[in-house]
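> let's see this in three dimensions:
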Amino acid sequence: SNNATAVLFTPIAISTAQSLGVDPLPFVVAVILGANASFASPIGYQTNLLVMGPGHYRFKHYFIAGVPLILLVWITFSIVAPWYYGV
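Predicted coordinates:
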């Protein structure tokens, strides 16, 4: 789940930021956004799986709609984070 991913990778992000000697906040925010960017898979989030059957969706529908959203979140964060956090 996205919660488990965030819990597992947040200490790694903090450790990486500390070893680089930078503020860990942007790293933690990146982990949070990455953990919640589960648009391209029906098993990435509970709600995706719940609507799969009644909506007659297939895995390819999540992939087709989810990949552009993931790319949008990634590019937006890559542009905004250095400006906002001064990294």
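> only C-alpha atoms for contact and neighbour calcs from this point on.
Fine.
> secondary structure element for the nearest residue to Phe27 once chain neighbours are set aside?
Excluding the flanking residues, the one nearest Phe27 by CA to CA, 6 or more residues apart in numbering is Ala13, at 5.5 Å. Element membership of Ala13, judged by DSSP states H and E, is helix 2-20.
> so which bits of that helix are buried?
For helix 2-20, the buried set under the neighbour-count rule, 16 or more other CA atoms under 10 Å, comprises Asn2, Ala6, Phe9, Thr10, Ala13, Ile14, Ala17.
> residues of whichever helix in the chain runs longest that come out buried?
Ranked by residue count under DSSP state H, the longest helix found in the chain is helix 59-85. Buried residues in helix 59-85, defined by neighbour count with 16+ other CA under 10 Å: Tyr62, Gly66, Val67, Leu69, Ile70, Phe77.
> want to put them side by side, so please do this one too:
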Amino acid sequence: MADIFHALDDETRRLVLDELTVRDGQTLFELCGTLATRHGVALTRQAISQHLAILESAGLLTTEKRGRYKFHYFTPSPLAEITRRWPTTERTRPCGSN
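Purely as a prediction, here's the structure:
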């Protein structure tokens, strides 16, 4: 689970996941363009590729290669693991009270 938190610790990687939730199955070229135009992220393709590799190793995205192109897809199941570990239930007492 530490790799999931590490992957989510970076703003650029969170933006990549945000963009994949808007339109799944983007190529590296498309993601670079979207990050630059919508968010002002001016990173090289190699830097974005490294961010994608971290997200993929954490299980937060999968890829599919078709010809010369590699498509990236958001995988939310690791996030579901986090919510199963720490379910959000309504508290019966205020925080800080015994």
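> just give the TM-score of the two.
Overlay of the two chains. TM-score (TM-score structural alignment, normalised by the length of the first structure): 0.31; 49 aligned residues with a CA RMSD of 4.5 Å.
> got the residue ranges for the helices in the second structure?
Defined through DSSP H, the helices belonging to the second structure, from first to last, are 2-8, 11-22, 28-39, 45-57, 77-85.
> out of these, nearest to Tyr69 of the second structure?
Shortest distance between Tyr69 of the second structure and the helices of the second structure, using CA to CA, is found for helix 28-39: 8.5 Å.
> which of the residues in the closest one are buried?
Buried, per 16+ other CA under 10 Å, within helix 28-39 of the second structure: Leu28, Leu31, Cys32, Gly33, Thr34, Leu35.
> for the second one, which non-adjacent residue is closest in space?
The spatially closest residue to Leu31 of the second structure, leaving aside those adjacent along the chain, is Val16, at 7.2 Å (CA to CA, 6+ apart).
> does that neighbour touch Ala36 like I think?
No - the criterion here is CA atoms under 8 Å, and Val16 of the second structure misses it with Ala36 at 11.2 Å.
> helix or strand: which one has the residue most central in space within the first structure?
What sits nearest the mean C-alpha location of the first structure, by CA atoms, centre = their mean, is Gly34, with 1.8 Å. With elements taken from DSSP H and E, the one containing Gly34 of the first structure is helix 25-36.
> any idea how far that helix is from the chain center?
Taking the mean C-alpha point of helix 25-36 of the first structure and that of its whole chain, the gap between them comes to 7 Å (CA atoms, centre = their mean, to the nearest Å).
> other SSEs contacting that helix?
In terms of contacts (3 or more CA pairs under 8 Å, 6 or more residues apart in numbering; DSSP states H and E), helix 25-36 of the first structure is packed against helix 2-20, helix 59-85.
> now distance to Pro26 of the first structure too, for those helices, in JSON lines please.
Listed next are these as JSON lines, based on distance: least, CA to CA, whole Å:
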{"stretch": "helix 2-20", "distance to Pro26 of the first structure": "9"}
{"stretch": "helix 59-85", "distance to Pro26 of the first structure": "7"}
